[in-house]
Structure formats: structure tokens, C-alpha cells
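Novice: let's see this in three dimensions:
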Amino acid sequence: MQGLANLGFTCAINSLIQIICRNDLMRDTIINYEIDESSLLTNLKEVLVLMHINNKSIVPKKLVAKLYSIFGNIFNYGEQIDITELWIFINQQIISEINKDERYYNLILDFDNLKLNSKNIINGVAYDTEPDYKNALVSSHFLSDKFAHDYIQHNENKISKWQQITQGFILNITTCRNCNNSLFNFEPFYALYLNIPENSQNINIVSMISQLFIDDNYNGDWICDKCNCKTDYIKSTKIWRLPDILFVIINRFINPNVKNDTPVDINPKLCFDKGTVLFDLENDKNYKLASMALHSGNTYGGHYTAICETDGSFLIYDDTNISRIDNFLEKNKNAYMLSYSLVS
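Specialist: Just a heads-up that it's a prediction; the model follows:
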């Protein structure tokens, strides 16, 4: 088994490398790229090749040095890194590097083929009756054009395989409670951030995901274009598109001085039923647990490890120490970042 030496507060880096390496789709996608040798992607690829193909434990000095050279203004050497922030920054860096090589990305759409002159499409699709609002969620070509516009804008009209497997989209809806005027906008995500509910029993990943999509009511601080005044409104969030690899982050550090150690039950499978994902209304989306980053300790110090499915079993990767682990799904107070792989 292939471990990674801790070079001083690099347990978060080591854990994230293991999460990528033990996921066949993520690992193989990275390995198949051949770009600038000085890139972060190529440095990561070298580590993955040594670990997976050559079956070696390594001291990742070169990759760690590269990370700090890129993110030195964000992460200080010798201080603990937040693995969730590390994932977001590394992912964005990889996307940026791939998009510099035209061999590895496709243009999403020719702007001239999309009718983008409408103010509503650019600023947010609006519907002012409840029937139109409901129909928009399932059949509106206007809303599809809005997604195409936002998809192009967010991705600078480029899309790579790596981005396809890690990027999802949510649909944000703001609805005036006075006139039903509704504004639709799309937002990309690379992880779902889950809040731990207070005073709840049997908290699990599924229940926390469900909380993301409960409508919220607000009073008087949104200006409705139709009413031309501040009105009460409803904010809704829907899933538009899910990625092949779904990252889920449990918000354990809302308070900068306190870590929330509330135990959470880990669902080994996630099922988004037919009709839940608006981009593909006809099919269920089923995921299985692929990995989990654990944080033990508090806000001032701690240690990261990773649990990853490897050859049909779950192993815990603790720098150079690797062992099989069972019974980690129930009442887990250290689970921090999870990844799920799309099955069907």
C-alpha cells in the first residue's frame, strides 16, 4: 500500500492526494493529461503515477513545494491547512491549467447560436405568474437558454473532462410574495456545504442535503422589478445538474473559535430521485461513498486522515500508516469532507 510522508503539517495535502488517487475516475483523468511540466497538474500526476502504477510510498517534496509556490499567499508553510479550502483551490488551479491547452477542452457553444440579447436571460429569467413559474422548472426553453448563458459565462466558454466530473450547478430562485414575480439564476458548485442542525437526533448526510432545498422566507429587503418596491420574498434552491464526483462538506467550523463535533451518520449511498435533478428529469441519480476526510482536534490544531474505498474495502490513510477500517459510518464526529461517485 502506498503512503505519503508528512513533511510538517502536510496531513491535509496527503489526505487529499489519497482521495484523488483512490478514485479511479479522478486519478485516471489526471494521469491522461500531458501539459506543461511546471504545472500543478503535472506535479500531481507524477505522484499519482508513482503511487498507483509503480505501487510506491513516497515523500512528496516536489508537489508540496509546488503547492506552496502557487498558494503561498493563502496557506502559510508550517500551519495547518483546511482540506476543504485546499480542495477548492487545487480544483480551480487544475481547471485553469487545463484550459490553457486547447487539446484538452472543448468550446461549450458558439455565442452566435444562442439568443442572448434578452435582458432577462442576461440578468435572470423572470416569470410573474405561478403557473408560468412551475412550468419553467420542467419545460421552459427560456430557462434552458439562461442556463446555457450562465454555463458559458462561468466556464469562459471552455469545458474539460475534469471540469465535467467535478462541477455541478444549482438553480437559485427568488419569488416576490406579493406578485409571484420570480427571478431564476444559476450557480456552479464543486461541493455542497451542509449545516449541522441544532437540537436534532439522528443527523445524517441525506437529511442535511435535504435542508439545503427548503424554501426560506424573507421580509422586505428585496426590490421587486414588477412591484417597484421592497417586498417580502421566498428564496428557493434546486439542483440543476450534478457532477460525476459529488463532494460534500460538513460545516464544522462556522464559529472560528469552536469546532462542532456533533456526530453525523454517514449514508453509504445517496439517491436523488427522478425529478429532483432538473437537467435530467427522467432518471434517478445514484451515488456511492468513495472517500471521507476526517479532522481530529480543534480549530487551533488537529490532524487529517482519509478513509477511501480501495479494492472493495475501506482503508484509512494516515500519512504513511494504512490499515483497514470498519464501523465508521455511524455517529462519526470527525467526518468533514466526503466524496460520492456516480453509479447510475
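Novice: can we go C-alpha only for contacts and neighbour counts from here?
Specialist: Will do.
Novice: tell me how many other residues crowd Asn255.
Specialist: Residues lying near Asn255 (other C-alpha atoms under 10 Å) number 10.
Novice: same check on Lys56?
Specialist: The local packing of Lys56 (other C-alpha under 10 Å) involves 16 other residues.
Novice: name the element Ser96 belongs to?
Specialist: If you go by DSSP states H and E, Ser96 is part of helix 83-98.
Novice: what residues does that helix touch?
Specialist: 12-13, 16, 35, 39-41, 104-105, 160, 162-163, 190, 249, 293, 337 (C-alpha atoms under 8 Å, 6 or more residues apart in numbering).
Novice: the nearest residue to Ile245 once chain neighbours are set aside - how many residues pack around it?
Specialist: Spatial nearest neighbour of Ile245, chain neighbours left out: Ser341 (4.8 Å); criterion: C-alpha to C-alpha, 6 or more residues apart in numbering. Per other C-alpha under 10 Å, the neighbour tally for Ser341 reads 23.
Novice: and Lys259, by the same measure?
Specialist: Applying other C-alpha under 10 Å, we find 16 residues neighbouring Lys259.
Novice: that one against His295, yeah?
Specialist: No: between Lys259 and His295 there is no contact under C-alpha atoms under 8 Å: 10.1 Å.
Novice: tell me which helix or strand the closest residue to Ser339 other than its chain neighbours sits in.
Specialist: In space, and not counting its chain neighbours, Ser339 is closest to Phe247: 4.4 Å by C-alpha to C-alpha, 6+ apart. Using DSSP H and E, Phe247 falls within strand 245-250.
Novice: so which residues make contact with that strand?
Specialist: With contact meaning C-alpha under 8 Å, 6+ apart, strand 245-250 is reached by 84, 165-166, 190-196, 335-342.
Novice: also this sequence, please, to line up against the first:
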Amino acid sequence: MTFLSWLFPKLPEGATGLMNLGNTCYLNSVLQCLSHTEYLTEFALQYKLPYYIKGDQQRHYTESVAESMIQVIQQIYSAQSTISPKEFLITFRAYNKSFCNGEQKDAAEFLMLLITKVDSDLRNQTYSVPPPSVISADYVQSFVDYSLKNRSIITQIMGGMIHTHLECSFCKASNDFSEPFTIIQLPIQIMFSTNNCKMPYITLYDCLESFMQSSHVCSVCFKLQTPYRTFVATPPILVFQLLRFKQTEKGSEKDTTRVFYPLRDLVVSGVKYELYSQIIHYGKINSGHYTANCVINGEWFAFNDGSVDKIENANVMNSSAYLLFYKRTETPK
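Specialist: Predicted structure coming up:
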């Protein structure tokens, strides 16, 4: 090993930075996490983009937001240096004008808009992906019907379903319904010790429990009730958003409570998952910065716009984690 190779080690395939085009760290972070989502990456790398011939060169072009995203993923895995997502940004802004003002945006909002559009663009284009883990056979037909009507690579890898049973303790009305999801929004429930002092941290399991038990309004008497929720099916890729940004009497505020989350062996309804990507939000609600951490070949790398650095596992756990991407490692026996 030469001194230069030691000083500037060669990064693995996929460890490519994205240029910041002016308050686009939210976009770069989301694209990095999606680019390191196993099945989506495989789908994108084998996707044949349309092209035209100019002179003796073949040049690709894109016809949708989905194809623009796919082009970025292909460039991330073929480039030798930082790339610009300018064409993708132009295409996305043409689809959603609210992103044209050049202001900082919420990464979770952008992720939801992006995967919803990609799901629509790639409807009926599927890939060989392991099926979801069926948790509740009683309600699985609802998920089957939903999946058949909404077939795409997005629903294949990120689509799950939760069933809610509500029995009102006031009017005795009961209601059952199932809802699909691609991102689970988790409230950060503040924990208290036995002496009623506020604790500085909670766990991801606490947040998940709070979500599953969150109140629901009775459709008959309109009073709040605690429903019984259960997963019908969990997807190969499970994405959590920690709801750090809240509206209070003082306006919008960021919840800085530390949430402990497992890197491995997260168990959701008997299904095991491990963390492979995350988005971090630093700073205040209106003047912060987004970065991403992603796994490549079993090692963690930090993506800060155009900068990419290897990090140790001990540095992955971050008190400012905002979006957590987990992949399934084991299904119930």
C-alpha cells in the first residue's frame, strides 16, 4: 500500500457523493438511502433507460420522475467521483412546483412524495422480491387485494398493512379497517421515571408501542378511543419516521429526545430486521442540515452531500436520527 492509497483509500462501488445544488441536502440524503436499498438498487441497475444516438455516442434520457431517479442510481454505481442530481431535480420540480423555490425541505415529506410518484410511474413493473411476511392470516385478503391493485417495485419492497379494531367504550360501536403503509410515522413518546422526572431518552420499541396504541376517533360518537392494532403484513424493507417536528403553542419546534434504536435484531411482530440506512437531521427546524449513513458491503459510510467517509459501527447511533431504513433478515417460523 502506497502512502497516497493509505491517505486516500479507494471507496467501494456505490460510495458516490451527490453535489448540493442549493439547499438540496434533504434530496441527496433520500436518494442515497434509496440507492442503497437492496431490491430497488437491483431493479434500477438492470432497468433499460430510453436513449438516442448523437454522433457515435449513445445518450440516455428520462421520461418520468421514476426514470430520473433510476438514472441517478445507475450513475451512483458507475461514477468515479461526485455527481450532480440536477436532471433529477429539474424533473421532480416539474412534477411538484412547491420544490421550485430553492428552500430547504423536509426529507420525510420528500421521500413520501417521491416513492408515491415512483410507485405510480412504475405501476405493473415488478421485480423478483421475497414476499411480505404475513402476520395475521385473518385479514390477509385485504392486503392481497391491495397488492394486486397496486403492483410496483415500491409496494413490493416497502408496502405493508396494519389492521385496526375499534370498540367504543361509550357508544359500544365497533369498527374494523385495514390500512396500507410504506412509511410508519412514529410519535416520540416521552418516558418518565418513577419519581416523575423526564427521561432524556426512549427506545424505538417505545415509539412503536405508542404508535400501535395511539388514539382513534369513534366514527359514531366522535370520542377518542384506544384501538387494537396489529400488523397484517410487514414488508422486506421497513421505514420509520421519528416525528421530531411538532406544532406547539410557541410554533414549530424540534423534539431532540434521544431515541435508542437497534442496528440489528429489531423484532416487529416476530419478524427480524437490521438497519441499513438512516437520515440524520442536524440543527434547528428551519435551518438544519440532512446527511445519510448507509451500509455498503457490510461497512457503514457517511454521506454528506459530495463528501463520503467510512464510519465505525459505534458512530452509527445518532441522537438526531430522523428516518430509519431496516431490511428484513428473518421471518417467523
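Novice: quick one: the residue nearest to Ile245 of structure 1 is in a strand?
Specialist: Yes: under DSSP: H, G, I helix; E, B strand; the rest coil, Ser341 of structure 1 sits within a strand.
Novice: please pull up the equivalent of it in structure 2.
Specialist: Alignment note (TM-score structural alignment): Ser341 of structure 1 maps to Lys327 of structure 2.
Novice: go on, Thr237 of structure 1?
Specialist: Matched by TM-score structural alignment, Thr237 of structure 1 corresponds to Arg229 in structure 2.
Novice: that match contacts Asn175, doesn't it?
Specialist: No: with contact defined as C-alpha under 8 Å, Arg229 of structure 2 does not count as touching Asn175 (11.9 Å).
Novice: give me the common contacts of these two.
Specialist: Residues touching both Arg229 of structure 2 and Asn175 (C-alpha under 8 Å, 6+ apart): His165.
Novice: which of the residues in the helix holding Ser96 of structure 1 are buried?
Specialist: Residues of helix 83-98 of structure 1 classed as buried: 83-84, 86-87, 89-91, 93-95, 97-98 (neighbour count, 16 or more other C-alpha atoms under 10 Å).
Novice: now the strands for the stretch 101-250 of structure 2?
Specialist: Listed in chain order, the strands of the stretch 101-250 of structure 2 (DSSP state E, counting those that start in this stretch) span 133-134, 160-167, 174-181, 184-187, 201-203, 216-217, 224-225, 228-234, 237-243, 245-248.
Novice: turn those strands into TSV, including distance to Tyr261 of structure 2.
Specialist: Below are the strands of the stretch 101-250 of structure 2 laid out as TSV (distance: least, C-alpha to C-alpha, whole Å):
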stretch	distance to Tyr261 of structure 2
strand 133-134	21
strand 160-167	21
strand 174-181	21
strand 184-187	12
strand 201-203	6
strand 216-217	26
strand 224-225	29
strand 228-234	18
strand 237-243	11
strand 245-248	19
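Novice: so which of the ones you listed is nearest Ile53 of structure 2?
Specialist: Ranking the strands of the stretch 101-250 of structure 2 by proximity to Ile53 of structure 2 (C-alpha to C-alpha) places strand 237-243 first, at 37.8 Å.
Novice: neighbours around Lys149 of structure 2, how many?
Specialist: Look at Lys149 of structure 2: counted by other C-alpha under 10 Å, it has 11 neighbours.
Novice: so what does Ile70 of structure 2 match up with in structure 1?
Specialist: So Ile70 of structure 2 corresponds to Lys45, using TM-score structural alignment.
Novice: wait, a helix at its match?
Specialist: Yes: Lys45 of structure 1 sits within a helix when classified using three-state DSSP.
Novice: if we can go back for a sec, how close does the helix holding Ser96 of structure 1 sit to structure 2?
Specialist: Helix 83-98 of structure 1: mean distance to aligned residues in structure 2 after superposition is 0.5 Å, counting by mean C-alpha distance after the TM-score superposition for structure 1.
Novice: what residues in structure 2 pair up with that helix?
Specialist: Under TM-score structural alignment, helix 83-98 of structure 1 corresponds to residues 107-122 of structure 2.
Novice: nearest residue to the equivalent of Ile157 of structure 2 over in structure 1 in space, please, no chain neighbours.
Specialist: Here Ile157 of structure 2 is matched to Ile165 in structure 1, going by TM-score structural alignment. Spatially, and ignoring its direct neighbours in sequence, Ile165 of structure 1 is nearest to Asp244 (4.6 Å; C-alpha to C-alpha, 6+ apart).
Novice: related to what we said a few turns ago, quick one, what contacts the closest residue to the match of Thr237 of structure 1 other than its chain neighbours?
Specialist: Spatially, and ignoring its direct neighbours in sequence, Arg229 of structure 2 is nearest to Thr164 (4.5 Å; C-alpha to C-alpha, 6+ apart). Listed by C-alpha under 8 Å, 6+ apart, the contact partners of Thr164 of structure 2 are 176-178, 227-230.
Novice: which of these line up with contacts in structure 1?
Specialist: Of those, the ones still in contact in structure 1 (both residues aligned by TM-score structural alignment, their matches' C-alpha atoms under 8 Å) are 176-178, 227-230.
Novice: where does Ala4 of structure 2 fall, secondary structure wise?
Specialist: One thing to correct before we go on: residue 4 of structure 2 is Leu, not Ala. helix 3-7.
Novice: comparing Arg229 and Asn175 of structure 2, which residue is more hemmed in?
Specialist: Legend: neighbour count by other C-alpha under 10 Å for Arg229 of structure 2 and Asn175, higher for Arg229 (19 against 14).
Novice: contacting residues around that one?
Specialist: Counting by C-alpha under 8 Å, 6+ apart, Arg229 of structure 2 makes contact with 162-165, 212-213.
Novice: could you dump these to TSV with distance to His289 of structure 2?
Specialist: Formatted as TSV, the contacts of Arg229 of structure 2 follow (distance: C-alpha to C-alpha, whole Å):
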residue	distance to His289 of structure 2
Ile162	32
His163	36
Thr164	36
His165	40
Met212	30
Gln213	32
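Novice: filter those residues down to the buried ones.
Specialist: Burial by neighbour count, 16+ other C-alpha under 10 Å: within these this picks out 162-164, 212.
Novice: against Val134 of structure 2, how distant is Val144 of structure 2?
Specialist: According to C-alpha to C-alpha, to the nearest Å, Val144 of structure 2 stands 10 Å off from Val134 of structure 2.
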